[in-house]
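[1] A predicted structure for the sequence below; I have some questions about it.
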Amino acid sequence: MTVRRTILSSLLVTLLGGLSPFGAIATPHLPASSKQQGERTSLEEALDKVTTAPQPPPASPTPPKKLSEVEEKQASLQSILASIEQLNAQRRETLDILRSPEAEGQKEELTRRLQEIQAKLNQLERNFDEIATGIDLTAFVNKQEKIEIDWQHEIEELLRPLVNELRRITNRPRELDRLRTEIAESEQRIELIDRAITNIDRLIAQTTDSVLLESLAALRKEWENKRQEMVTHLKIAEQKFEQRLAERKSVSESVQSIFQLFFKSRGRNLLVATLLSVLNWLLFRKIQSWITAIWIRRTKQRTFSFRVFNVAYLVVTVIGTTATFLLVLYFFGDWVLLILSAMFLLGVLWTSKQAVPRFWTQGMLLLNMSTVREGERVMYNGLPWLVKQLNIYTHLVNPDLTGGSIRLPIQDVQGLRSRPQKPDEPWFPTRSGDWILLSDGTYGKVTLQTPEIVRILLKGGSFKTFLTADFFAGAPVVLSTGFRISFTFGLDYAHQGIIPLEIPHHLEQELYKRLHAEGFGKELTNLSVEFDEAASSSLNLAVIADFSGKAADHYEQLRRRLQRFCVEVCNEAGWIIPFTQVTLHFPPVAEGEEARLPEMQQASG
C-alpha cells in the first residue's frame, strides 16, 4: 500500500509539474522501508504549518457606491496592516522552530525564509508610509544606497517586457518542441526499462537462492511500476501534442490573426506615433518656411546668422520629432515598442560616431563656410551649375538647359568645389535653335538640351542624340552667331606673273557678285581672296568668306557654291587649274648608255 501511494504521488507530481519522475535512470535501489515512506517528523509538520499559513482574505467586491479618496486610502492602509500582522505571525512561528532542537540540519532554509519574510515586511511598511503620507520616500533614501545600483538587474527589468513579448509569441512552437522532446525521451526510457526488466528476468531464471530471488522479484516489481508510470506519462504527452496540433491554425489564418492582433494594439500605437511624428515634422518645416520667407523679404539675402538659425532649427526639428514618437508610445504604455525604438536610436547614435567628421563638414556647408557656396559656379557631372541654395537638399540651376534645375542631398555636394561666376561666362555653349558643327563633322540644329541629353536635327529630318556631358566635352562650334568658310584654291605656275595681285582682286569681285546674285549678299559680312603659298604643283590662293548667323542653315551649301564659283571664274578667264604632278629625277647618264635614254623616258612617260 505504501509503495502504491508513493507511485501515485510521484505520478501526480509528474502530471502537475510537467516533469519526468526520473531525472536520469541510475542503478535501481531496493524498496525503502515503510517508516521512510510513511513517517513525517514534527519539524516537517511545523514547516508545512508555516508555509501554509492563512493568506490575507480576498478583497471584498467593489461596492456599488463609489468610495471617496480618503475612504480608499483607509481601506488600503487596513489591508496593509492585516498583511503585516499575518507576516509577523509567520515570522514568530519560524523563529520558534529555528530555536527548537528540531531545527538541526534545517537552519539554512529557515534563515532564508526569515529573510524573505523580513523583506516583505519592509516593503509593506514602506508602502504604508507612502500611502499615508502621500509623498515619494525615495528622496529620503541614503545617498550611499542610491549609488549602489545593480545595473544587471536594472537592464533585466528594462528588457523584461520585450522578453515576455517574444516568449508569448513563441509560446506555441516552444511548447510543441518541448512535447516532442518529452515523447522522444519517454520512448527511450521505456526501451531502457524493458531492457532492464529483461535482464532481471534472465537473472531470476538462473538464480536458486531464495533470498536473492525475493529481492530480484521486488526489484522487478519496482521497474514494472516505473514502466507503467512512464507509459502513462508518454500517453499524456502524446495526447497534449495531438491536441496542440489540432489547435494549430493554417498559415493564412495565423497571418490574419497576427495582423488583427497587431493592428488592435501595437500596430495602432505604431501608426499613431508615426502619424504624429510626421505631422510634427511637417509643422516644423512649415514654420521654418514662413520664417524664411519673412527673413528673405526683409533682408533680401541669406545672412550668416540666418544660416546658423537654420542649422539650429534643423537639430531642434529632429529632436522634437523623435521625442514625439517616443512620448506617444510612452503615453500608450507600449513598453515593447518603446524599448525597441530606444534600442534603435542607441544603435543609430553608436554607428554615427564614425560620421562625426562628415557631419561637421556638412554643417560647414549649411553655414556657407565650406568649399561650395551659394551664388557660385560649380561643376557637377561634367556640366556647370549655379548654386542657388545650400540646404539639406541643395538647389542647383543651369538657366540654358531645359529642366535645368536639380536637387542634391548635402552629402553629394560635400566633395564639390565652387568658384565665383563671371558676368559674361556662359552656362552652356549652345541654346535650343542654334546651328552647330561638331568635331566629328556633325552639322545640324539643336532642338532639345536637358541635363541628360542634347538632340540634334540633321539635314534631311533625322535626329542625332548625345549625352549632355559628351556634347559639352565635344567643343561644338555654334554657327548661329556667325561663321567663316575658308579654303585653298590652286592655279598653275603658268600664271605666276599675274597671280599675286591681279587674279586675287578679280576673283574676289566675281565671288562677291555671284553671292549677291544667289541671295546671300545680306548675310555676307566679309570676303577676301589672297595669295597663300607657292606649293610644289600649284600657286595657292586663300579664299575667306564670313557670314552672319542667319545663313547658318546654308553652311554646307555656301561652301559648295564658293568652290563652284571659283571654278567658273577660272574657266571664264582661261586660268589653268593644275593637278598633282610627279617629277622623276635620274642620275647622270654614262657614255655607253646614252642610246638607252629615249627608251627609258618613253617607258617612264
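    Alright, I've got the coordinates.

[2] alpha carbons only for contacts and neighbour counts from here, please
    Will do.

[3] Okay, and the spatially most central residue of the chain sits in which element?
    Centroid-nearest residue in the chain: residue 348, 10.9 Å away (criterion: CA atoms, centre = their mean). Per DSSP states H and E: residue 348 is located in helix 335-351.

[4] Could you do residue 488 as well?
    strand 483-491.

[5] Just give me how far that strand sits from the chain centre.
    64 Å (CA atoms, centre = their mean, to the nearest Å).

[6] so what does that strand touch, helix or strand wise?
    In terms of contacts (3 or more CA pairs under 8 Å, 6 or more residues apart in numbering; DSSP states H and E), strand 483-491 is packed against strand 539-547.

[7] Included below, for side-by-side comparison, is a second structure:
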Amino acid sequence: MSFRWLILLVLGLPMQSLHAQPTTTPAETVPATQEQPTVAAPSREEQLRTLLDTIREVENDRADLNRQLKRTPAPAEAQRLNEQAAQVTNRLKELQASFEEIATGGSSSAELQQKTEAAFDWQQEIEDVIRPLLDELKRLTERPRTIERLRSERTLYENRLQTTDEAIAHIEHTLATVKEPPVKKALQTTLEQWQDHREEADSRLQRINAQLERLTAPNERSNQRLTLTLQEFASGRGLNLVLAIGGFIVTYLLLSGFGLLAGQLTGRGRQRKTRRLARVTALAFKTLTLVLAFFVSTFILYARGDWLLLGLLILLAIGILWGLRQSLPRYMAEIRILLDMGSVREGERIVYAGVPWRITSLNVYSTLHNPLLRGGTLRLPLDRLVDLQSRPHAPEESWFPSRENDIVILDGDIYGKVLVQTPEVVQLQVIGAVKTFTVADYLGKNPRNLSLEGFAVPVVFGLDYCHQGEILSEIVPQLRAYLEAHLEQQPFRSHLKDLLVEFNEAAASSLNLLIVAVFMGSGAEHYWPIRRFLQRTTVSACNQYGWTIPFDQLTVHLPSVQP
C-alpha cells in the first residue's frame, strides 16, 4: 500500500483518503540524516487504478454514513453525520476530478463550466474595468491616509507616555516611604516594568515622529515624482480626455449650427401645417447630433488606445440608456408637447395660474406671453404644461380684465385706478393711497372695468304715495328735463351717452323711480361725482316742484272699540 501513498503524494491529494492505511509518513520511518531511496514514477494506468480503489473506498464510506444517518434518531448525532457526509462527498468530487484530469491529460469538465460562467460574468468584467481607476485613486490617497493614521498614533502614545511618567513618579515616591524589604522588592519590580513600558512608548513615539517628518517634509524627489506624474497625465490620459471632450463639443456645435442654418433657410414662408413635421425633424436631428458626437469621442479614445477612459465612457452611455429606459415613458407626454402634438399647441390660448396666456413657442423651456401685463413673458419647463390644455384664441377675447390706467371697482366697493399690473401683482391707487393685490386676489374680487366699454350709474329714488296720480304723466318727464338741464353745467357732460328716467316699482312705502346715466369709458374717473350729482339733483328737483320724499313708516290698524 506504500505504492498507493506515493501515487497520492505525487497527485497532491490529502492523506485522509487512505482510511485503510497507516498514517506514518516516510519522514517518521526514515531518519532525517539518511537519504531516501529513489522511487520510480508510477505509470498512468497505475495512477488511475489507485484512484479508482480510493474512489470505491470513499463511496463505501459515504454509503455507511448514509445508513447510519437513517438509523440515528438523535438530532445532534444526525447533524454530525451530515457534516461528515458532506466532507466525504466533497472528497469524492475531488478524487473524481483528479481521475478525469489524469485521463484527459490535465483537462476537466469543471474548467469548461468555469469558462462558460466567466464568459457571462458581466459584473466581473465591469469590476476589471473599474478596478484600475480605484487602484489609482487609492494610490493617490494613500499618503494622506498614512499621515492621518500616524498622527492618531502619535496622540495615543503621547498620552501613554504621560500616563507612564505619572505612574513612575508615584511608584518612586511610594518606594521612598516604604521600609519593608519584601514590599520594596515588589515595588522595585513594578517600577522596572513601568520603566520598560515608558521606553517602549518613547521609542514608538520617536519612530512615529520620524515617519511624520519624512512624509510631511517636501523633498526634491517627491516634487520630481509629482512633476513626472503630471507630465505623464498631460501627455497620456489627460490628453486623451481633452481630445475626447473636444471632439464631442466640436461635433455637436458643427452639426447643431448646420441644423440651425438649415431650419432658418427652410423655415421662411413655412405654413402652419408643416410645423409639426419640422419639429419632428428637428428633434430627430438633435438626437442624431448627440449620437454622432458620442461616436466621435469613442473613436478618438479607441484610436488613442485608452481602454480605461473608453470603458468608462461606454459605462456612462449604458447608464444613460438604462435611465432613459426607466424614465422615457414618463416623458412621452412632454415629447408630444414638444412636437406640437399634445394637449398644448403653439399659438393657442392657455390658462396658467388663473391668467390667460398666448403660447408663443414650445421648447424645452416654452414661452408664454400676455400683452396686457407688464413683463408679461413667462418661460416654463415642459413638465408644467403636461396637465394643461390650450384652445384657439378668439379675436374678441380679452387677455386681462383691465389695463394700466384703467378705472376699476372691486367687489362693488373698492374704487381705484390701475397703476401697475404684472404676472404677480396688481397695484391700485385707492383714495390717494397705493394698494397691492396678488393677481389671484385681484381676479377673485371680480373687477369691474369702467374704462373699457363704458359704464352706467343707476340710482333708485322714491316718492310718496301722494303723487300716485301724477308720477307717470308729469313727474317722470319733469325730472328727466331737470336732470338734462343741470347736466349741461357738469364737466362730465361730454362723456354722457344716454340718460334714462323711468318708473321702477311701487314699493311698500314709496313709489320708486329708476335713474340710469350711461357714460363712455373716458369718464370713468367721474364715477363717484356722477353718482353724487344724480342724488343731489333729484333732491333739488323735489324741492323745486314740491314732491314729497317718504320715509320708512309702519301703519297699525286697530279694531274699533264699542263703548
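    Okay, I see it. Computed from a predicted model, the values in this text were never measured in an experiment.

[8] what's the following helix or strand after the lengthiest helix in the second structure?
    Assignment by DSSP state H gives helix 122-177 as the longest helix of the second structure. Next helix or strand after helix 122-177 of the second structure toward the C-terminus (DSSP H and E): helix 181-216.

[9] and that next one, which residues are buried?
    184, 187, 191, 194-195, 197-198, 201-202, 204-205, 208, 212 (16 or more other CA atoms under 10 Å).

[10] So which of those is the closest to residue 146 of the second structure?
    If you rank these by distance to residue 146 of the second structure using CA to CA, residue 212 comes first, at 9.0 Å.

[11] you'd agree that closest one is up against residue 149?
    No: contact between residue 212 of the second structure and residue 149 fails when scored by CA atoms under 8 Å: they sit 10.0 Å apart.

[12] Can you tell me which helices and strands the longest strand anywhere in the first structure packs against?
    Counting by DSSP state E, the longest strand found in the first structure is strand 524-534. With contacts taken as 3+ CA pairs under 8 Å, 6+ apart, strand 524-534 of the first structure sits against helix 502-517, strand 539-547.

[13] Strands along the stretch 251-400 of the second structure, start to end?
    Under the criterion DSSP state E, counting those that start in this stretch, the stretch 251-400 of the second structure contains strands at 349-352, 355-361, 365-369, 377-381, 390-391.

[14] Which residue in the second structure aligns with residue 360 of the first structure?
    Taking TM-score structural alignment, residue 360 of the first structure has residue 332 as its aligned residue in the second structure.

[15] tally of neighbours for its match?
    Neighbour count of residue 332 of the second structure, defined by other CA atoms under 10 Å: 13.

[16] and the end-to-end length of stretch 398-412 of the first structure?
    18 Å (CA to CA, to the nearest Å).

[17] quick check: that stretch aligns to which part of the second structure?
    So stretch 398-412 of the first structure sits over residues 370-384 in the second structure, by TM-score structural alignment.

[18] follow-up on the earlier one: output the buried residues of helix 181-216 of the second structure as a markdown table; include the columns distance to residue 414 of the second structure.
    A markdown table is the format used below for the buried residues of helix 181-216 of the second structure (distance: CA to CA, whole Å):
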| residue | distance to residue 414 of the second structure |
| --- | --- |
| 184 | 104 |
| 187 | 100 |
| 191 | 97 |
| 194 | 93 |
| 195 | 95 |
| 197 | 91 |
| 198 | 90 |
| 201 | 87 |
| 202 | 88 |
| 204 | 87 |
| 205 | 85 |
| 208 | 83 |
| 212 | 80 |
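
[19] Great, nothing more from me.
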